[in-house]
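Got a sequence here, can you model it:
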Amino acid sequence: MQKFHLAQVNISKLLEPIDSPLLADFVAQLGEINALAEQSKGFVWRLKGENESATALRVFDDEMIIINMSVWESIEDLKEFAFKTAHASVMRGRNKWFAKPTEAMLALWWIPENYTPTPQDAKERLESINKNGATPFSFTFKDVFLPNV
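A predicted model of the protein is given here:
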């Protein structure tokens, strides 16, 4: 029987460039939060660019959009990290750094255990949620679908 992992992407539109004073507090916390993710139960992989972060990667046409992608063994493991660790307290400050979303900023989807998702996969999943809402192809924490086994 094939085993699946949970891939996730979240994007944010910066209010100012990543090296601006406004973003300094956010940037200062990235290393700690990324390390916390990597040490968390169920963590498998995360997208990295320069400085072990994905903030320098430009996947979208808008240069102000940053991307975060990771893979987890289960949705429960991701929820634990996202909502019950220091990550949650950092994200409570997101309105200081990021524009209010006008489209989906999070997508979750199941991948085969040994697959590494690409930024193109992430773009397709976000586009799917924006066009179709939550489906087995791409969903959110609010509307979870189980993997097709």
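
use CA for all of it now, contacts and neighbours both
Fine.

Tell me the buried residues in stretch 140-149?
For stretch 140-149, the neighbour count (16 or more other CA atoms under 10 Å) marks 140, 145 as buried.

Now show me the structure for the sequence below, then we'll compare the two:
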Amino acid sequence: MPHLVLYTFGVLKAPLADPAPLTREFHDGAYAIYQKISQHHGYLAHAQAAEGDQGSHFDLDWGTWGEFAVPTWYGKGRTAETTALAATLSLWTGLRPAFDAIYTGLHREALNRRYDWFERTGHPPYAFWWVSDGVIPTWQDGVSRLEHLDEHGSAPRAFAFQHPFAPDGTPMRIKDVAPRSDRVH
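Sure, this is the predicted structure:
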């Protein structure tokens, strides 16, 4: 059974190490959001650094998720003091569970405040694609798919909620994924 991969990437207005209240608020809220999402129906796994690893995203051991990578448009720091990004890489059973996890609860509340924390880059903040059961995507896969979505728009190789594709590559309709009141525009 195929699994859905979700890669997210955002450029923060300030480095994660910044002690400002707004940065701390984002950083501290992320843990609760990850906890809630990891309990969501349809969630399978997400990239996590090896236990006890400390440093910037770029220095951590991500195991089978591969070496940490970022899109070409990321031009901020790469050290623990200067890194200004938020990125996730996760596996799901399908689009519906991913949609429900992203657009409800704590994560929905955070999305409503995204422009408090993130720069408006003009690039897509996430990309989806399907993998065969047992495949663990890498950070480089995520970057490649996000850049493809940015350059070519939604396609079976990389897509957004607005124009989703089924595992066999056929287009889906957003109404098959999202309830009417929560449709992405």
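
TM between them?
After superposition, the two chains reach a TM-score (TM-score structural alignment, normalised by the length of the first structure) of 0.89; 145 aligned residues with a CA RMSD of 2.0 Å.

Tell me the helices and strands packed up against the helix or strand containing residue 24 of the second structure.
Per DSSP states H and E: residue 24 of the second structure is located in helix 21-38. Using 3 or more CA pairs under 8 Å, 6 or more residues apart in numbering; DSSP states H and E as the contact test, the elements touching helix 21-38 of the second structure are strand 43-46, helix 105-112, helix 114-117.

which residues of the first structure does the second one align to?
Following TM-score structural alignment, the partner segment of helix 105-112 of the second structure in the first structure covers residues 85-92.

ok, which stretches of the first structure are helices?
24-39, 75-84, 86-91, 119-132 (DSSP state H).

Looking at the ones you listed, which is nearest to residue 11 of the first structure?
Smallest distance to residue 11 of the first structure across these (CA to CA): 9.3 Å, for helix 119-132.

In the second structure, what stretch matches stretch 108-125 of the first structure?
Residues 128-145 of the second structure are where stretch 108-125 of the first structure aligns, with TM-score structural alignment as the criterion.

mind listing what's buried in the matching stretch?
128-130, 136-145.

Please apply the same query to stretch 117-129 of the second structure.
By 16+ other CA under 10 Å, the buried positions in stretch 117-129 of the second structure come out as 117, 118, 124, 125, 126, 127, 128, 129.

mind putting the helices and strands packed on helix 21-38 of the second structure in JSON lines, distance to residue 14 of the second structure included?
Converted to JSON lines, these look like this (distance: least, CA to CA, whole Å):
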{"stretch": "strand 43-46", "distance to residue 14 of the second structure": "24"}
{"stretch": "helix 105-112", "distance to residue 14 of the second structure": "17"}
{"stretch": "helix 114-117", "distance to residue 14 of the second structure": "8"}
